[in-house]
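Student: here is my input, please return the structure:
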Amino acid sequence: MERTPPSLIHHGAREGVTGSCHQLTFSCGNALLVDIGLFQGDENPPARTSDASNDSVQLIEFDTKPIQAVIITHCHIDHVGRLPWLLSAGFRGPIYCTRATAHLLPMVIEDAMRVGVTQNRGLISAVSRTLTRQLVPVDYDTWVKIDSPDVSIRFRQAGHILGSAYVEVDSPLDNIRGDQADSKQTYRTVFSGDLGCKNSPLLPDPTPLERADMLVLESTYGDKNHENRNMRQQRLQQVIVHCVSDRGTVLIPAFSIGRTQELLYELEDMIFQCQGKMLAEGLRWRDMVVIVDSPMAAAFTRQYRAMRDLWDAEARERIADNRHPLNFARLHVVDNHAEHQRLINYLRQSADPCIVIAASGMCTGGRMQNYLKALLPDPRTDVVFVGYQAKGTPGRAIQQYGPRQGYVDLDGSRVQINAQVHTLGGYSAHADQQELIAFALEAQHLGEVRLVHGDETAQQSLAIKLRSHGVKVSGHFVPQLPQHQPGDTVANADLPL
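Tutor: Prediction:
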């Protein structure tokens, strides 16, 4: 019996965490592309410059002709950031995503182009219009037939950010005996995208996996388990109390989509629960100012509020109780760049404690870099990391060298780190090792697991755990197990890892 499953090629996130892009090619020659993200940090390839516009680009270094459709799991930049160059390469097929992602994606792409590619408004608008025409919004849990013959896809809740999904791709699988076609079966390839944690604020838990002949599984935290998530708000509260006692600024680098909204949700609850208590001498909890200084974060927060029907039950109950978890009284949104500059100068000179949430989450750009350049040398400042910091990013450098009072290079300037640096692991938006294993093992049928979106240590550690449960595992950093002849004694099949 000859089995002919689709073939899988990775155009990103195979050897690292960023640049997710996976090509699934069927026996007919047609292909799907699942995500097409930007590389970041040390994974970022050398940029090319367009002779026509002097705009920096990340190349599409693969043949796009077989690509019949693109599937987007969610709209974080490391999963969608190369879309403009795919369109520039001539792709005009459908782009499938959830309804919430379709609503948010044009905003993400416009911002990414404006910050990292070009200030040409005409070009940005043209890309946005083209993208919007090609988007095909799809409901969760609904099978949709796509252009490739007999191929269907379904989005399932991933619990990572609003609209995030893992995607199931069902394609025909021919079973052939001799010259006779015996029957057609369905081969299911599942792409995890980014899986969220259980019990995260605002979002439902990931939908359990039913089955997968091939599971393409992220492994960002494949070697780690997060701190107790039920205690994370208490940990954040303790850090804020400590930070405010320094009478300085608490800086929280956070991605505009997902992490910012989760932080606001928990800060509102903290202030609500402690409103009658003192936070520090002369400052009550109810008077604590929380600043969101990111135009994109503010825009996405408004969209989160508009799409509250996608929130989990607890979040909707707060609305019913006349609480406003993403729009509370002491929340201040910085509207323009002039106000941003005035605020930085004020914080540098004053001793008024406040919490500032700004992008980017890995400190690679955005307004957070301006705060860091101004306030990292001040020992009253506290920097709180609540998300993954990729190797080669300023965020990773601050995490690594901040506790030693080292320095970080920001926008061509060397900045001394006198601030205190904190990392709260329980705030990751990615599933940890235990959750990744549980997701894979809850499937009624599981064929091979292909690990992506993780560094070497993460992939190898997760592979060892999965293999201990009898799962077949592959990946760029996952050595193949030796082949044994019948009768050989194998003491521990995981030793090569």
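
Student: going forward, measure contacts between C-alpha atoms and count neighbours the same way
Tutor: Noted.

Student: where's residue 242, which helix or strand?
Tutor: helix 232-245 (DSSP states H and E).

Student: okay, buried residues for that helix please.
Tutor: The neighbour-count check on helix 232-245 (16 or more other C-alpha atoms under 10 Å) flags 232-233, 235-237, 239-240, 243-244 as buried.

Student: same deal with stretch 75-88?
Tutor: 75-85.

Student: distance to residue 316 and secondary structure for those residues - can I get that in JSON lines?
Tutor: Listed next are those as JSON lines, based on distance: C-alpha to C-alpha, whole Å; DSSP: H, G, I helix; E, B strand; the rest coil:
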{"residue": "75", "distance to residue 316": "23", "secondary structure": "coil"}
{"residue": "76", "distance to residue 316": "24", "secondary structure": "coil"}
{"residue": "77", "distance to residue 316": "28", "secondary structure": "helix"}
{"residue": "78", "distance to residue 316": "30", "secondary structure": "helix"}
{"residue": "79", "distance to residue 316": "29", "secondary structure": "helix"}
{"residue": "80", "distance to residue 316": "29", "secondary structure": "helix"}
{"residue": "81", "distance to residue 316": "32", "secondary structure": "coil"}
{"residue": "82", "distance to residue 316": "35", "secondary structure": "coil"}
{"residue": "83", "distance to residue 316": "34", "secondary structure": "helix"}
{"residue": "84", "distance to residue 316": "36", "secondary structure": "helix"}
{"residue": "85", "distance to residue 316": "39", "secondary structure": "helix"}
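
Student: for those residues, which one is nearest residue 103?
Tutor: Residue 103 lies nearest to residue 75 out of these, by C-alpha to C-alpha, at 9.9 Å.

Student: residues contacting the closest one?
Tutor: Contact analysis of residue 75 by C-alpha atoms under 8 Å, 6 or more residues apart in numbering lists 101, 104-105, 108, 164.

Student: same question for residue 180.
Tutor: So residue 180 contacts nothing (C-alpha under 8 Å, 6+ apart).

Student: and for residue 334?
Tutor: 291-295, 340.

Student: the structure of the following sequence is requested for comparison with the preceding one:
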Amino acid sequence: MATLTFLGAVEGVTGSMHLLKTEHSTLLLDCGLYQGRRDEEAKNHEPLPIDVSQVDAVILSHAHLDHSGRLPILLREGYCGPIYMTRPTVELIEVLLKDAASLQERDAEWENKRRQRSGKPLIEPLYRQEEVDGVMKQCKSTRYHTKRKITQDVEINFADAGHILGSAIVEIFITENGQSKKLVFSGDLGNSQAALLRDPDIVTEADVVLLESTYGDRNHRSMEETLDEFEQVILEASENGGNILIPSFAVGRTQEIIFRLGELYQQGKLTHQKVYLDSPMAIAVTEIYHRYQDVYNEEDFDAIEESAERAHSHNQSLHSLLPILSYTTSTEESIALNKVVSGAIIIAGSGMCNGGRIRHHLKQNLWRKQSHVIFVGFQAMGTPGRKMVDGATRIKMAGEDIAIRAQIHTLGGFSAHASQSQLINWLSHFEKTPKIYLVHGEEGAKQTLCSAIKEKGWEATIPHLNETLSF
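Tutor: The predicted structure is shown next:
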């Protein structure tokens, strides 16, 4: 009998980790960082809740750090086996993990300077660049829709989750004592209204389904309404002379926003002089997106191709849609943007404003009434982004207490996560009712989704941290 233990993304959205044991195999599904409040992030410094020596393989649903960010720690604790993922995910995690390691090394360096002055013991960063290099050596890439045997009694298949480039719905086929069982791990399912990527693949059979529930308590506004509001914010900012700041996640959201700005530009509706992508990581990720246009949906790929043809360019990329886009890679280029007081759209990370270059742009612009801040993704509890969305009038930013006079906008329709109705629609394609377990969501979202699923005549369970089920 197989067992599944819930080790993360159970009491909240981040820290995805689940342990699957079969008669002959022990598999780890995801190995993600906790993100958000300080007490949440403190869990990253605790030993992993598994016996690493017993793990035969790791299966990664996608590249976001809340699903991949503790892989270097896994290796440090002794894991030396394969890590299975899609090919785009291999490229993306190298960028994300190296950036995370760089930030952790820098933070540890600054903290140790303070500790030296006060005579306190020094600390180590969560992990270093060389540990990321070790992770990359153990990555095994797998194509979508290609069944692969990974242990004596387990085969896997990656279906397209439509969430970010390379994101996967993981289908796990278990054969024990001549009997077959199937576990489906949704990973993060994409928003079918989003740009560039295809809709999540439909899965029709499973004994057990692990389903994400990030937006289990709400439905997104229609993309048409979202784009209308997006356009209106941009026009208003143009009229009153303000800058627009868009805190954005480097993977997925940034590329979506560039595409949507490109649509407005092609329609003659974008009068800003310049769009700046001020994030070395997002720039690197955008270049990876360019290399995998074969996974784009047909309509959006055609739009990119047509804009390139109109410009007589062979560069079929997001740049062909949005020629006023500039990359700011160096620190000096980023600082120079502080002198720009109007007419700019600045896209920078982090998406929840708890780090990265966006904090310095917020410091320069939040106190200006003519400025606009557009939130285009989920804001976890305890983050600066959540505080602004919830109506804070002042906020600590880069060591200063800043008055919030800028106009704050939340455009949930840009979310890369499926909404409640999309999650239920995805579930509805299973031909026989599986056991459904809700993970990766805040308590209210899970409870609401659980009730909505029951209204459809199915049963869903909200597991507890460290709970084990048998199937």
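
Student: fetch the TM-score of the aligned pair.
Tutor: The TM-score (TM-score structural alignment, normalised by the length of structure 2) is 0.89; 439 aligned residues with a C-alpha RMSD of 2.1 Å.

Student: the contacts of residue 75 of structure 1 in strands, which ones?
Tutor: Using DSSP state E, no member of these falls in strands.

Student: could you tell me where stretch 226-237 of structure 2 falls in structure 1?
Tutor: The alignment of stretch 226-237 of structure 2 onto structure 1 (TM-score structural alignment) spans residues 232-243.

Student: do you know how far the residue opposite residue 469 of structure 1 in structure 2 once aligned is from residue 421 of structure 2?
Tutor: Matched by TM-score structural alignment, residue 469 of structure 1 corresponds to residue 456 in structure 2. For residue 456 of structure 2, the distance to residue 421 of structure 2 equals 11 Å [C-alpha to C-alpha, to the nearest Å].

Student: the more surrounded of the two?
Tutor: Shown here are residue 456 of structure 2 and residue 421; by other C-alpha atoms under 10 Å, residue 421 has more neighbours (18 against 10).

Student: aligned to the more buried one, what sits in structure 1?
Tutor: In structure 1, residue 421 of structure 2 lands on residue 434 (TM-score structural alignment).

Student: in a helix, that's where residue 391 of structure 2 is, yeah?
Tutor: No - counting by DSSP: H, G, I helix; E, B strand; the rest coil, residue 391 of structure 2 falls outside a helix, being coil.

Student: in structure 1, what sits opposite residue 387 of structure 2 in the alignment?
Tutor: Per TM-score structural alignment, residue 387 of structure 2 is aligned with residue 397.

Student: and that match, that one's in a helix?
Tutor: Yes - membership of residue 397 of structure 1 in a helix is supported by three-state DSSP.

Student: list the contacts for it?
Tutor: residue 408.

Student: how much space between it and residue 474 of structure 1?
Tutor: Distance from residue 397 of structure 1 to residue 474 of structure 1, by C-alpha to C-alpha: 31 Å.

Student: re earlier: hang on, the match of residue 421 of structure 2 packs against residue 225?
Tutor: Yes - Residue 434 of structure 1 is in contact with residue 225 according to C-alpha atoms under 8 Å; the separation is 6.5 Å.

Student: if I read this right, residue 355 of structure 1 contacts residue 248, doesn't it?
Tutor: No - counting by C-alpha under 8 Å, residue 248 is not a contact partner of residue 355 of structure 1; they are 9.1 Å apart.

Student: helices along the stretch 1-150 of structure 2, start to end?
Tutor: Assigned by DSSP state H, counting those that start in this stretch, the helices in the stretch 1-150 of structure 2 fall at 38-41, 65-68, 71-76, 87-118, 129-137.

Student: ugh, typo on my part, it should be the stretch 251-400 of structure 1
Tutor: 259-273, 295-306, 313-320, 337-349, 366-375, 394-401.

Student: got these as CSV, with distance to residue 160 of structure 1 columns?
Tutor: Supplementary listing: those in CSV, determined by distance: least, C-alpha to C-alpha, whole Å:
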stretch, distance to residue 160 of structure 1
helix 259-273, 9
helix 295-306, 13
helix 313-320, 16
helix 337-349, 29
helix 366-375, 22
helix 394-401, 21
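
Student: returning to that earlier point: want to throw the contacts of residue 334 of structure 1 into a markdown table with distance to residue 114 of structure 1?
Tutor: As requested, the contacts of residue 334 of structure 1 are exported to a markdown table (distance: C-alpha to C-alpha, whole Å):
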| residue | distance to residue 114 of structure 1 |
| --- | --- |
| 291 | 23 |
| 292 | 20 |
| 293 | 17 |
| 294 | 14 |
| 295 | 13 |
| 340 | 18 |
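
Student: tell me which two of those sit farthest apart.
Tutor: Farthest apart among these - using C-alpha to C-alpha - are 291 and 295, which lie 11.7 Å from each other.

Student: find the centremost residue of structure 1, please.
Tutor: residue 76 (5.2 Å; C-alpha atoms, centre = their mean).

Student: alignment lookup: that residue to structure 2.
Tutor: Residue 76 of structure 1 maps onto residue 64 in structure 2, by TM-score structural alignment.

Student: would you agree its match is in contact with residue 251?
Tutor: Yes - applying C-alpha under 8 Å, one finds residue 64 of structure 2 in contact with residue 251, separated by 7.5 Å.

Student: residue contacts, residue 127 of structure 2?
Tutor: Contacts of residue 127 of structure 2 by C-alpha under 8 Å, 6+ apart are 72-73, 101, 104-105.

Student: returning to what we had before: nearest to residue 23 of structure 1 among the buried residues of stretch 75-88 of structure 1?
Tutor: residue 79 (13.3 Å).

Student: other SSEs contacting the helix or strand containing residue 409 of structure 1?
Tutor: Here residue 409 of structure 1 sits within strand 407-410, counting by DSSP H and E. Secondary-structure packing of strand 407-410 of structure 1 (3 or more C-alpha pairs under 8 Å, 6 or more residues apart in numbering; DSSP states H and E): helix 394-401, strand 413-416.

Student: still on that earlier bit, closest to residue 312 of structure 1 out of the contacts of residue 334 of structure 1?
Tutor: Closest to residue 312 of structure 1, out of all of these and judged by C-alpha to C-alpha, is residue 292, at 23.2 Å.

Student: residues touching that closest one, list them.
Tutor: Per C-alpha under 8 Å, 6+ apart, neighbours of residue 292 of structure 1: 298, 331-334, 356-358.

Student: can you find the partner of it in structure 2?
Tutor: By TM-score structural alignment, residue 292 of structure 1 lines up with residue 277.
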